[in-house]
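> build me a model:
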Amino acid sequence: MKKSFNIKRALRAAALAAAVLFSMNACDIHHGIDAGGDATVTESFSFQVNVASQSQLRLEGVNGPIDLVGVPGATTVEIWGKRRVTSESEEDARAYLRNLEVRVSDSNDEIFVQTVQPQNTHGRSLEVVYHVRMPGNWRAIIKNANGNVLVDSLQNQATVAIANGNVELHEIAGAVKAELTNGNMALTGVRGSVRAELINGNVFVETILPKNGACELKTVNGTLGLQIPKATSAEFDAEVSNGTINLVGLTLQATASSPKALHGRLGSGEGSIKLNTVNGNIQVAGY
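As a prediction, this is how the structure comes out:
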């Protein structure tokens, strides 16, 4: 159990390291030559949108880390970060930077933030680093191809889908949905239903399941860790193909078990917990 739960600590450290990159300069362009001899040109960007009738922020990135934090009582949405192009020469990187755009659109119900770039970059490396601060009672929807995603302090739903990187969600009062292909996932302080799917990597979830809520966690290759209150009320189902199931600090009633499956009821069984992994262990602890 300890090994799985260390994911939370490791991912939080990585996310906090990314968060110190804050800069609010709108036109700060600089360049440098990296150890590989490539030239990198970077430009800062920043946007501020007044809060009106919107209730959701949707962000679609391509390459680069994203951190989003809910701010109680906020009357504006702040979006800032860096656009970065690496190429074989400074001249080419600077010229190509115009093809890497950050677009922000405002509709009646949502703010939409999007990275726009050519599909074929002809060997150039493109990255956008995002920092977002928005009202804490908004919903958040984030899609990213490559890069870590951190979401913190929301009183509403959070949906995250990325291909490669780590996902870290903290203190989310609404329902959470997270999908990841390659990387690790840590969801802590969740107080709504949880659905998380991961292909390659470890997943750790610490949640207080609401009455009649659901927690569904799936991974193919990796350890699955779940931490819940001892008073949790839910039907419990856990299955593995190649691995073990370990349950500590919880009383499971009406138990049916086999070497690869464990079924039963926690409390009066009002909610639902379903855990499944192919290659890895399932570790569940009550606190």
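> all contacts plus neighbour counts: C-alpha atoms, from now on.
Noted.
> tell me what the helix or strand containing residue 170 is packed against?
According to DSSP states H and E, residue 170 maps onto strand 167-172. Counting contacts by 3 or more CA pairs under 8 Å, 6 or more residues apart in numbering; DSSP states H and E, strand 167-172 is packed against helix 2-19, strand 149-154, strand 185-190.
> what sits up against it?
With contact meaning CA atoms under 8 Å, 6 or more residues apart in numbering, strand 167-172 is reached by 8, 11-12, 15, 148-158, 160, 180, 183-192.
> could you redo the last one with a cut-off of 7 Å?
11, 148-156, 184-191 (CA atoms under 7 Å, 6 or more residues apart in numbering).
> same thing with stretch 269-281?
211-224, 233-245.
> please pick the buried ones from these.
Taking 16 or more other CA atoms under 10 Å as the criterion, what is buried in these is 213-224, 233-240, 243-245.
> helices - which of those land there?
In helices, judged by DSSP state H, none of the buried ones among the contacts of stretch 269-281 are found.
> mind checking which of those land in strands?
Within the buried ones among the contacts of stretch 269-281, residues falling in strands by DSSP state E are 214-221, 224, 234-240, 245.
> sorry, back to before: could you check how far the strand holding residue 170 is from the centre of its chain?
Put simply, strand 167-172 sits 7 Å off its chain's centre (CA atoms, centre = their mean, to the nearest Å).
> over to stretch 98-105?
When distances are taken as CA atoms, centre = their mean, stretch 98-105 is centred 22 Å away from the chain's centroid.
> quick check: which of the helices and strands packed on strand 167-172 is nearest to residue 77?
strand 149-154 (13.9 Å; CA to CA).
> would you point out which residue is most central in this structure?
Centroid check for the chain by CA atoms, centre = their mean gives residue 167 as the closest residue, at 3.2 Å.
> can you count the residues close to residue 18?
18 (other CA atoms under 10 Å).
> to compare against the first, here's the next sequence to fold:
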Amino acid sequence: MGKKVVALTVIAALTAGCGDSSGPNGGGGQVDNQDFLAEVSLNIDLDASARTTFNVVGINGNITVVGVAGTDNFQIRGERQVWSESVADAQDYLDRLQVAVTEIGNEIRIRTVQPSNTGGRNLVVNYELSVPARLTAQLVNINGNVTVQLMDDIVSVTNTNGNVTLDDVLGDQLVSLVNGNVESQTPILAPNGIIDLVTVNGNVALDIPQNTSAQFSATLVNGVITVSGLVFLNPVQTLTSFSGTLGGGQGSIDLQTVNGNIQATGF
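Next comes the predicted model:
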């Protein structure tokens, strides 16, 4: 289960520099409540015709990605939000809560930039992305849910607190999560494709076609493993693990949790 250490290292590395520490407490003092909201919508459009990959580094908020076939239009929607003890203070911190978008080589990079000390305020950026389905996606978040739909290439998700849901992802699926559930409904696993779904505290659920070809492994520490609708060659089952070969065993499926249940279902 050493992958979780790697995941936390990745989060620390990618979120380094996302804080703005200008001024004491990032420019404001401690607040007593979060009763007032200031917010503004995100509305950014990019031409992704020369891009092959994108990454998002969030801090607090949900990340939703929907792939669209046959387009080069990359749309960033959502909102920046700040809750504080007054409208004026919330608006002040909203100006400090920004989304940085850069295009370098074949990559689009999106990240949340906020004061390193929020002084008890709640700062949130929710991302709703409509992107070319052909792109490779790397998503990193700290607090919030991550949802990905209809992507054709590799999807990598690293999250600390929140659920991860993948629907109709045709490329490799690489998920590393600390607290939350992982769910994936996969219409097809490509030859030599990889599904690697890992959480520490939470459940893992995978729906795959019955004709999937892969080496399958599910392991946990505290919980129950349930497998249904799938035919395995040479299955090996213990109280905390299940492994076997699906079809010709060309791909790889690895499901892991420490505290939680694992369910794999064939359809």
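> sorry, back to before: counterpart of the strand holding residue 170 of the first structure in the second structure, which residues?
Counting by TM-score structural alignment, strand 167-172 of the first structure falls onto residues 164-169 of the second structure.
> how about stretch 132-146 of the first structure?
With TM-score structural alignment as the criterion, stretch 132-146 of the first structure aligns to 129-143.
> just to confirm, which helix or strand has the aligned residue in the first structure for residue 245 of the second structure in it?
Aligned counterpart of residue 245 of the second structure in the first structure: residue 265 (TM-score structural alignment). Per DSSP H and E: residue 265 of the first structure is located in strand 261-266.
> what's the following helix or strand after that strand?
Past strand 261-266 of the first structure, further along toward the C-terminus, the next helix or strand under DSSP H and E is strand 271-279.
> so residue 190 of the first structure touches residue 205, yeah?
No. With contact defined as CA atoms under 7 Å, residue 190 of the first structure does not count as touching residue 205 (8.1 Å).
> report the contact partners of residue 81 of the second structure.
Applying CA under 7 Å, 6+ apart to residue 81 of the second structure gives the contacts 37-40, 94, 123-125.
> just the buried ones from those residues, in PyMOL syntax?
Those of the contacts of residue 81 of the second structure that count as buried under 16+ other CA under 10 Å are selected in PyMOL with:
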select buried, resi 37+38+39+94+123+124+125
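> take the contacts of residue 81 of the second structure and keep only those in strands.
Of those, the ones assigned to strands by DSSP E are 37-40, 123-125.
> where along the stretch 1-150 of the first structure do the strands fall?
For the stretch 1-150 of the first structure, strands defined by DSSP state E, counting those that start in this stretch occupy the ranges 29-33, 39-50, 56-60, 66-71, 76-87, 101-106, 110-116, 125-135, 139-146, 149-154.
> please identify the deepest-packed of those strands.
strand 149-154 (a mean of 24; mean count of other CA atoms under 10 Å).
> how far does whichever helix or strand comes after that strand sit from its chain's centre?
Counting by DSSP H and E, the next helix or strand C-terminal to strand 149-154 of the first structure is strand 158-164. The chain centroid and the centroid of strand 158-164 of the first structure are separated by 6 Å under CA atoms, centre = their mean.
> swap in stretch 225-243 of the second structure?
On the basis of CA atoms, centre = their mean, stretch 225-243 of the second structure sits 27 Å off its chain's mean C-alpha point.
> what's the answer for stretch 274-287 of the first structure, then?
20 Å.
> ok, the residue lying closest to the match of residue 245 of the second structure once chain neighbours are set aside - contacts?
Leaving aside its chain neighbours, residue 265 of the first structure sits nearest to residue 235 (4.5 Å; criterion: CA to CA, 6 or more residues apart in numbering). Residues near residue 235 of the first structure by CA under 7 Å, 6+ apart: 264-266, 269-273.
> separate out the buried members of the residues you listed.
Among the contacts of residue 235 of the first structure, those scoring as buried are 264-266, 269-273 (criterion: 16+ other CA under 10 Å).
> look at stretch 32-48 of the first structure and report the distance between its end residues.
29 Å (CA to CA, to the nearest Å).
> pretty sure residue 253 of the first structure sits against residue 264.
Yes. Judged on CA under 7 Å, residue 253 of the first structure makes contact with residue 264 at a distance of 5.5 Å.
> helix/strand/coil for the counterpart of residue 231 of the first structure in the second structure?
If you follow residue 231 of the first structure across to the second structure using TM-score structural alignment, you land on residue 211. Local secondary structure at residue 211 of the second structure is given as coil here, using DSSP: H, G, I helix; E, B strand; the rest coil.
> once you drop chain neighbours, what's closest to residue 211 of the second structure?
residue 247 (6.5 Å).
> the aligned partner of residue 106 of the second structure in the first structure and residue 55 of the first structure, how far apart?
Aligned counterpart of residue 106 of the second structure in the first structure: residue 109 (TM-score structural alignment). Distance of residue 109 of the first structure to residue 55 of the first structure, computed by CA to CA: 6 Å.
> between those two, who's got more neighbours?
residue 55 (18 against 12).
> you'd agree that one is up against residue 110?
Yes. With contact defined as CA under 7 Å, residue 55 of the first structure counts as touching residue 110 (5.9 Å).
> and the lengthiest helix in the second structure, how far out from the chain's middle?
Longest helix in the second structure, counting residues (DSSP H): helix 3-15. Distance, stretch centre to chain centre, for helix 3-15 of the second structure: 13 Å (CA atoms, centre = their mean).
> nearest spatial neighbour of residue 157 of the first structure, skipping sequence neighbours?
Distance criterion CA to CA, 6+ apart; nearest residue to residue 157 of the first structure, sequence neighbours excluded, is residue 174 at 4.3 Å.
> number of nearby residues for that neighbour?
Neighbour count for residue 174 of the first structure, taken as other CA under 10 Å: 19.
> tell me the SS of it?
Assigned by three-state DSSP, the conformation of residue 174 of the first structure is coil.
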